[in-house]
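1. sequence isn't available, so here's the structure alone:
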């Protein structure tokens, strides 16, 4: 599982990664170790978690000539209010910022010069803008990373990556079709529910694979 848009996955995502997949990957920036919580540290020590350093591991997949066209196309299909920069910078531990180290320098320059993001005054290595824009950038990166990884290692097996998020806006940005770009397959795990109409007393979780692959399907998992 490739979780996005944040480097540190929440508890429910960690549990899903262990139950449904062979492990967890997230996109990280320099200094990522200091931002891992105890649960992430525990699964890393047991070999269930490995970080993805985009600036090192997927440099070719995230060049500006690949990311910027996707981003420009996505921006053209949403309203200006959706990408409006907040009047006040967010607090430093906010999840609505992007570490510059995750991005190609050309992408950083495009976001700043075209007025989509600014540097945080208290931490210039972090960019902030509208939450939807931040999620959009990471969604595109996750899609590019998964596609490149699966092209090299195959879309099945322990090395395959499938994007997953628990943030609704980020999920829709990654799987909704954008003209000229093939969306990646991804998982969205619904809340655990007790359904009295279902012919068992166990709680169920609905897992939906979204994408345009011929292998896309709905799956019901009992736990």
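-> The structure has been received and is ready for your questions. Everything quoted here is computed from the prediction, not taken from an experiment. Residues are numbered from 1 along each chain as shown.

2. all contacts plus neighbour counts: C-alpha atoms, from now on.
-> OK.

3. for residue 129, give me its contacts.
-> By C-alpha atoms under 8 Å, 6 or more residues apart in numbering, the residues touching residue 129 are 83, 84, 85, 86, 96, 97, 116, 117, 118.

4. take a look at this one as well, against the first:
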């Protein structure tokens, strides 16, 4: 099913942890390379999940960050670094650029990024050093800059690692920024609301109870996510005929939803529906003239659940996964299931 890659911060809120445990093979987040900083950020619960191989701290190695710096040792020649650099320069040139504040609006750990990127942020006036001069492990930045930088790093990890990583954030700004950097080739994406298909336990539910449900109903969970990601993958490839995709998969999805609903009813937990949006980058051949003027909004009903589907233009990063390119946005509003 793949691993949920949470960003822009290291530690996700409890409902995102529960989402990962229920619907993915596990949880990951982008962490600083400095072990001292990592130890101070990762709490007891994430450590317990790491011991059970359900949480994976991911950090860029110096070699992989060299690719972002465009040092010439990679056939990609630092394309994503170039895209990020141009976007930061554009932001710094705005009439009212997002300057760092004291106390900081947001923090960027220097061991998450490269030294050249740190220097660029400082020179552009988009960051300021924090802490004693002999450490300087943190930068004060705006939320916009934090979201942009870590969003790019998350997308780079998802595109280059051997793991099936699915970027997942609860920050609207980080979600948009991760798709925004200017690229020579623009594309289209489906954007779908999936929240009612992926309910989570109510707030204050103990993680141990979620883990017990995960183990007891592993087949039902996997069946639902396999059907869902098959639908998303088919929509990405067969973008000209979304109604046909829904028609072909309606029975499989409806049965998977019904089985999962029965499992939920058999549990003693209270459940809520959280809003979850997924952006699905379409195949490179997709053309705006084909999709945008005529398709509009399409309503597909799966087992009594409404799936809102629309197209929108995206400007993807230079490199994307060929097997999938999905990004998830988790919103905090919820309703009882």
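-> The structure has been received and is ready for your questions. For clarity, every value in this text was computed on a predicted model and none was experimentally measured.

5. quick one: TM-score?
-> The TM-score (TM-score structural alignment, normalised by the length of the first structure) is 0.74; 202 aligned residues with a C-alpha RMSD of 3.7 Å.

6. circling back: let's have the contacts of residue 129 of the first structure in a markdown table, adding secondary structure and distance to residue 72 of the first structure.
-> Formatted as a markdown table, the contacts of residue 129 of the first structure follow (DSSP: H, G, I helix; E, B strand; the rest coil; distance: C-alpha to C-alpha, whole Å):
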| residue | secondary structure | distance to residue 72 of the first structure |
| --- | --- | --- |
| 83 | helix | 12 |
| 84 | coil | 15 |
| 85 | coil | 17 |
| 86 | coil | 20 |
| 96 | coil | 20 |
| 97 | strand | 19 |
| 116 | coil | 11 |
| 117 | coil | 14 |
| 118 | strand | 17 |
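
7. can you say which of those residues are buried?
-> Among those, those classed as buried by 16 or more other C-alpha atoms under 10 Å are 83, 84, 85, 96, 97, 116, 117, 118.

8. nearest to residue 75 of the first structure, of the residues you listed?
-> Distance to residue 75 of the first structure across those (C-alpha to C-alpha) is lowest for residue 83, with 8.2 Å.

9. contacting residues for that closest one?
-> 116, 129, 130, 131, 132, 133.

10. what of residue 295 of the second structure?
-> Applying C-alpha under 8 Å, 6+ apart, we find residue 295 of the second structure in contact with residue 310.

11. go on, residue 110 of the first structure?
-> residue 68.

12. counterpart of it in the second structure?
-> Alignment note (TM-score structural alignment): residue 110 of the first structure maps to residue 120 of the second structure.

13. mean per-residue distance, the helix or strand containing its match to the first structure?
-> In this assignment (DSSP states H and E), residue 120 of the second structure forms part of helix 115-123. Helix 115-123 of the second structure: mean distance to aligned residues in the first structure after superposition is 1.1 Å, counting by mean C-alpha distance after the TM-score superposition for the first structure.

14. residue 184 of the second structure pairs with which position in the first structure?
-> Using TM-score structural alignment, residue 184 of the second structure lines up with residue 180 in the first structure.

15. count of residues packed around that match?
-> For residue 180 of the first structure, the count of nearby residues is 9 (other C-alpha atoms under 10 Å).

16. how near is it to residue 171 of the first structure?
-> From residue 180 of the first structure over to residue 171 of the first structure the distance is 19 Å, taken as C-alpha to C-alpha, to the nearest Å.
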